[in-house]
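**Student:** quick one: sequence and predicted model below, then my questions.
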Amino acid sequence: MKQEKFTVTGMTCAACQSHVQKAVSTLQGVQDCNVNLLSGTMTAQFDEAALSDGDICAAVKKAGYGAQPVGKNPAAAEKTARQRAQEELHSMKSRLILSLIFFIPLFYISMGHMIGLPLPSFLSGMQNAITYGMVQLLLLLPIAYANRSYFINGYRSLFGRAPNMDSLIAIGATAAVAYGVFAICRMGNGLAAGDMALAEKYHMDLYFESAGTILTLITVGKYLESRSRGQTTEAVEKLMDLKPQTAVVLRNGTEQEVPIDKVLTGELVVVRPGASIPVDGVVTDGLSAVDQSAITGESIPVEKQAGDEVITATINGTGRLVFRATKVGDDTTLSQIIHLVEDAGSSKAPIARLADKIAGVFVPIVIAIAAVTAVIWLLLGYAPEFALRAGIAVLVISCPCALGLATPVAIMVGTGKGAQFGILYKSAEALETAHTIDTVVLDKTGTLTQGRPAVTDVLAQAPFTEAELLQTAAALEKPSEHPLAQAVLQYAKEQGVSIQEAEEFEAVPGRGVRAKLSGEVFSAGNAAFMHECGADISTLEQQAQALAEAGKTPLYFAKGSRSLGMIAAADPVKPTSKAAVRALRHMGLSVVMLTGDNRRTAEAIRTELGIDRAVAEVLPQDKEREVRSLQEAGHKVAMVGDGINDAPALTRSDVGLAIGAGTDIAIASADIVLMKSDLLDAVTAIELSRAVIRNVKENLFWAFFYNVCGIPLAAGVFYPLLGWQLNPMFAAAAMSLSSVFVVTNALRLRLFKPKQTQRFLAEKTPAVSIPSTQNNSIHSKGAVPMKKVIFIEGMMCEHCKAHVTEALQKVPGVTEANVSLEQKNAAVTCGAEVTDEALQKAVTEAGYRPGKVEEA
């Protein structure tokens, strides 16, 4: 069996996708066919002995669409798809502008006189009735021509027995135009015969503005959809851009820079400090720390030496590495991630739109009712004009304007409301799908945690003091480039520790560092290194074990053979992570954490935050596989992540949510972007989705309800008994009323407030969530606490409160910050070293105006 990917053009809705899939699936030799409406692609698995690519393309073209195989250049195909999306957006924008240019005068001429607005003299009065009608028709023609695709696709789908939204638009607009032309003809007959009563009867029965309204308003919704579609192909392009274009290889003993596709398996590759690793391989010479967070999710760079594996697109640290290439070209880890993103994207089932489902049944029923209505009145002996008016009234009152607006207007208001909360829905599909989620998968590093190591505990061994330990630690770690060393150095600077220069500095790979300070030998590193140095750390081992179980990394320090103490560092949990997890679970969602970190750290975070399940030590393909397994078990899965390693899982998931501060690739792969990098916004995104979809269903119900109630009246059911017959003008007015109702109902979404977020907002973990471990002989970091109150201007809502709280908690020395919206202040618990200026600066950087600071 051969599997081939095709680009498909001309699809506009779920019915089109179904039609294409049916056309190909029925071919003899096709085993499987999957059509993706959003990306405009189709993947077909077929017997190449029975079929060729040309046969499949011919079947698609016979169905009324265009198709061509992607071939062996998927990158070019992706760019073509993006260009096509941009062209579609530009075309839709031009259509909308042109429609508005002619619709505004059309609407003024046809409706302006009803509210007392003057008409030009050549259009007013019965003597100009024909001119009045013809001007409206001429203004409508450019609108109809600009939006001719609705008529082409609509009637093609209708005749192909697969009616869609375009079919409804085409029928409604055609009915209005046909009746308008008929009315002009009747006016002409009346004027020619001197029958002014007949002419006046049809003078106001021109409904060209109804056709213009249908086409213009629907085009507004289509334009908004087109704007979001153009971003769907960015993920693969940005992944491809991540790959280095050249590599430095050793050939004949000399370094040569060659294109990446010229690197051969088994060749020696040189990576200079700060450079990106071009292919996968095994280190043969050199020592360096490599930042693998983009691929594996590890928050701390990994030391690499001879025998260790390196991965494409990871970033080398300060050392020079030489490695032997083991995987090149399409076999590299990055290339596999790219393929996973492509495969996951093409296998996503598109969302079946409720309006299209209703239209599939509604349209033929309405057409049948209109035809039967006209025939019955003719058989009953009524005039042809009466019968035609009744049939047209049925079609006009059944116009799909409200049905077409029901979804896009609610989604437009919902996405605007989401933007106010810093939540960017990249497509209507994302907003629609998020309400079905029952399982949320969370990345750890950068999503639940800050994404960088920070000092959590300073434990000094008596008789040494905390200040002595910090001073020594800073001096020892200053020459080191290790991330943990940088965390220690940063904390020491924040505490105002003076740092002296170390002498005879020596880094011992995988162990620690050694140096002389004031002529004496000091060392820092892990337990094994302390034992090598002869330092007694037995009194610290219990505390070190507790710290390790809590997911922290302990560093020992010694002066000769005497232990100075221990400093622990960890990737701290974000302040709002616990509240977000609790809110998700309260909404009935299952929460799963995936991370490339070790199991002990993952379990510590899982327990601390109350997560249902944690899966540790996973690679990108493992994350994607875990999401896929959940989907295969029947779950609707949302994935929240921020790294390149999350891209396959983000794309595979039903809804991908990217942390805004994450990589561009994660953002491009996701369906929803959380611009403020706050996990609570994921809660709001799902809650808002539920509110929007509930609103959409209400809109669809009322749009359909209006039509069902109006059709009997339009058909003249009550005419024999009560003399009621709905004039097409009133039918159009009823149709417009249903549109107003739908839009008004959608505007209620402006009042949306994230109830779950507000409920759990107060339940935040501190910036360093795991409590310090200490005993009588060891001192934990921090001084005697004191309380201060800082006044703050500019806070408006709970999100403002959360931002200020997080900003204040990040100030070194602050242990707690309680913000009050009502009192416009924050009560801060901190060490004596925290200055008023530091608190005011934190508030200013958060985007608010600090006032005076008082001691509580």
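**Tutor:** Cool, the structure landed. Numbering: from 1, shown residues only.

**Student:** only C-alpha atoms from now on, for both contacts and neighbour counts.
**Tutor:** Fine.

**Student:** and stretch 317-334, how far from the chain's centre?
**Tutor:** The chain centroid and the centroid of stretch 317-334 are separated by 31 Å, computed with C-alpha atoms, centre = their mean, to the nearest Å.

**Student:** before we move on, what about stretch 630-639?
**Tutor:** Relative to its chain's centre, stretch 630-639 lies at 17 Å (C-alpha atoms, centre = their mean).

**Student:** next helix or strand past the longest helix anywhere in the chain?
**Tutor:** Criterion DSSP state H: the longest helix present in the chain is helix 74-111. As assigned by DSSP states H and E, the chain's next helix or strand after helix 74-111 is helix 129-146.

**Student:** quick check: angle from that following helix to helix 74-111?
**Tutor:** Put simply, helix 129-146 runs at 170 degrees to helix 74-111, going by axes from the mean of the first three to the mean of the last three C-alpha atoms, to 10 degrees.

**Student:** list the buried residues of helix 129-146.
**Tutor:** 129-130, 132-134, 136-137, 139-144, 146 (16 or more other C-alpha atoms under 10 Å).

**Student:** could you do stretch 338-345 as well?
**Tutor:** Neighbour counts over stretch 338-345 (16+ other C-alpha under 10 Å) mark I338, H339, L340, V341, E342, A344, G345 as buried.

**Student:** second structure for comparison follows:
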Amino acid sequence: MGTTQEQFNVGGMSCSFCAESIEKAYRRTDGVADVDVSLAHEEVLVQYDADRISEVDVKDTLRDLGYTIRDPDKEKRYEEQQAELADGKRRLVLAGSASIVVAALMSWMIIVTGRFESESLAMDLVTLALALGTMFGPGRYIKEKAYQSLRRGILNQHVLLEAGAFAGLLGGFLGLFVFADFPTVHFFAVSVFITTYHILSEYTSLIVRTRASQAVQSLLDLRPDTARRVTSEARSASDRPSGESNGDQKGSSKRAGSDAACEQSDPRADETSVEEVPVNDLDVGDRVRVKPGESIPVDGEVVNGESTVDESVATGESIPEEKSPDDEVIGGSVNQTGTLLVEMTATGEDAFLNQVAHEIEEARAMKPGIIKLADRVLRYFVPAVLIIATLAFVFWLVAPLAWGADPNVRRGAFAALAVLVLGYPCALGMATPLALIRGGGKAANRGILMRSGDAFQVSPDIDHVVLDKTGTITVGAPAVSEAVALEGGTRGGIESEMLATAASAEAFSEHPLADAVLEYADERGIDYDDPEGFDSMTGRGVRATVDGDDVLVGKPEWLDGEGIDISGAADEVQRLQRRGLTVSGVTRDGDLVGLLGIGDGIKGDAAATVRRMTDAGITPVMITGDNQRTAAAVAEEVGIDRVMADVLPDEKREEIGRLQDGGHRVAMVGDGINDAPALTQADIGIAIGAGTDIAIESADIVLMGDRLGGVMDAHEIGTESYRKTRQNLAAAFAFNGIGVAAATTGLVHPVFAMIAMVLSVSAVLANSFAGQLLSGEGVNTGFSVENGDVGRRGGNGR
């Protein structure tokens, strides 16, 4: 059978130690060739030799470790996540209640009796019951994970936690049955507290993951649930090109005729059999009718009809594509001006949206692993604590013999147990998230949402930023960049009159380029009237009657075919095209009176942001599905030297991967569905908040609003937060290290051990937030958007 690849969505992962444990288990499994684990998206990609190991054995490895494999159906998977969340909440309530009771008993004992050791057997037994109930009730799953890890020789956080919990249990039993003055209650309390802390940390992680990415489901929701399947039809008005009629429309406003204009292609005129069916019931070869304003339900080929189609779902480009018979269309794109009859050419996994969904899932699983700083510390800390605890016990058994005393079993047990208790890395575990919370609050005050630890951890190492063009560097909507009035025209080349002519002709048009012309005229206070007659020539332009004159606005090639002499403006046309603009000519009674250069305007802070990148030693790269000419013009204007144009969604991801293979750390900035696989593949994905939900859900950082400068703000905050993380880890490790060393003496009481843990956490808290509070920033973990509400580009691009 050869090498096979399986991808699983895994439940139960809570930290990077979980990912490392899964990787180690698979790498020690005979027949497994490679494994990639994505903690952020709880996904595991396993490559294995099917002749040596079965799929069942591959799955059992995950289950044996204590993790669950979620249903591949995305709706059922979401239900399973909700069930896991409910289980986590139930465990936390049980363990938290036990901790509150134990804390109350300890406080009463110390305050009322003034002693650290209990003199009440009843209190000892109650605390023992709570310890056993917590460890083997809500904490049982931790023991199962620890056992399976130990069985495979893997030392992880579950093993260390259980070592501490059982040490507390053992210490309590020693107090009950061996040493009369042993702190029984406190040792039992340790078992309760550290088990509860672990359940709390996992529940918090589960909340974050459950609320996180629904990107793939949202992506597939773009496709309509049903479609109009045409099984037989007669020649009808809907089979005519969409612009053959309606030459006498009138209206009282610039949009008055838009509804009438759409009626020119009635899809039901003479159809003999049209049925609405679920999209999933369609097969290759079926034909579907798509009306203006509707999403195209399938990948297919136009059989008849002409229209403009917003394909930003695939290309990210704001200017729609003209479609006519034999042209391909993409499921999920939006039909705009005419009615199309589309023959289905792809289904299932071959369909575009399903391919993008697969690209996102695979990119998540294959995303380069990031070794967290805390993990590098804990990788050595865990075995070191276990070894030191063992050596401490042995030392107090053997060392007294050197000075002629008896082995000190009591002191050795106290030392070993205290080492395990103090060795549980509470502050170490909090060091990273507290620094990230601080950085997240600071970012939120600047309108930036930091969604993952990678956004902080990798920021200092980023050396390339790949930027999408449309909606990222540019505004993301067509606009008139330049209007050229030509001498010799009927109106004498006056720009305002040329614009009035063009706006009147476009007043009834549904095309986004017409919107751009009208908005340009409105911004300049140009007065224009509705046309007496109007005809939309799909894919070419418009023909209208304005003040009794015949007016054409459209492509130079179409105007030339209509007998208009455009040779005198050839140089101007080429100049505008070199700037990457779409050129429309304006004629009146056969004379070319002007040219309109329409493009996607560049954001005001784009050039400044690019300069900030280069000043920081970061190489900016522009990547786009647009043509090379337009891309080069935009890149030159903002100061980007490296440009990749005509790039498809899967190719964007491949380009990111090539940069990573070359040893670079890459951030990707985008806003469209076509950017989602690349955003997921990049070391840090940055989405423009005014973009699509799919891009936002695939990213590690979201810039609220559309300000591009937030990219470098996020980089600076991430770098600072990583530095703060290192400081926190140093402080936490110092407390744990000193505490473990002191515990080896056998003189550290469990109460003082817990006090030391409180102090270590307090030190980490102070380092994380003191400076922020003193500076008056406050501790904000919510969102404060400076640049307006979060928007979404959607619909048909209008």
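**Tutor:** Sure, I can see it. Treat the numbers as computed from the prediction; the structure is a model and nothing was measured.

**Student:** re earlier: in a markdown table, list the buried residues of stretch 338-345 of structure 1 along with distance to S577 of structure 1 and secondary structure.
**Tutor:** Listed next are those as a markdown table, based on distance: C-alpha to C-alpha, whole Å; DSSP: H, G, I helix; E, B strand; the rest coil:
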| residue | distance to S577 of structure 1 | secondary structure |
| --- | --- | --- |
| I338 | 30 | helix |
| H339 | 32 | helix |
| L340 | 29 | helix |
| V341 | 27 | helix |
| E342 | 31 | helix |
| A344 | 28 | helix |
| G345 | 29 | helix |
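
**Student:** what lines up with L424 of structure 1 in structure 2?
**Tutor:** Using TM-score structural alignment, the equivalent of L424 of structure 1 in structure 2 is L449.

**Student:** average gap between the helix or strand that contains its match and structure 1?
**Tutor:** Using DSSP H and E, L449 of structure 2 maps to strand 448-450. Once superposed with structure 1, the aligned residues differ from strand 448-450 of structure 2 by a mean of 2.6 Å; criterion: mean C-alpha distance after the TM-score superposition for structure 1.

**Student:** can you pull the contacts of the residue nearest to the spatial centre of structure 1?
**Tutor:** The centre of structure 1 sits closest to I672, judged by C-alpha atoms, centre = their mean, with a distance of 1.6 Å. For I672 of structure 1, the contacting residues are I423, L424, Y425, K426, A430, V655, G656, L657, A658, by C-alpha atoms under 8 Å, 6 or more residues apart in numbering.

**Student:** hang on, isn't L341 of structure 2 packed against V298?
**Tutor:** No. L341 of structure 2 lies out of contact with V298 (C-alpha atoms under 8 Å); the separation is 11.4 Å.

**Student:** contacts only, for the closest residue to S335 of structure 1 other than its chain neighbours.
**Tutor:** With sequence-adjacent residues excluded and distances taken as C-alpha to C-alpha, 6 or more residues apart in numbering, S335 of structure 1 is closest to G329, at 7.3 Å. Contacts of G329 of structure 1 were listed using C-alpha under 8 Å, 6+ apart, and they are I260, D261, V279, S335.

**Student:** for burial, what's the neighbour tally of G588 of structure 1?
**Tutor:** G588 of structure 1 has 11 neighbours, counted by other C-alpha atoms under 10 Å.
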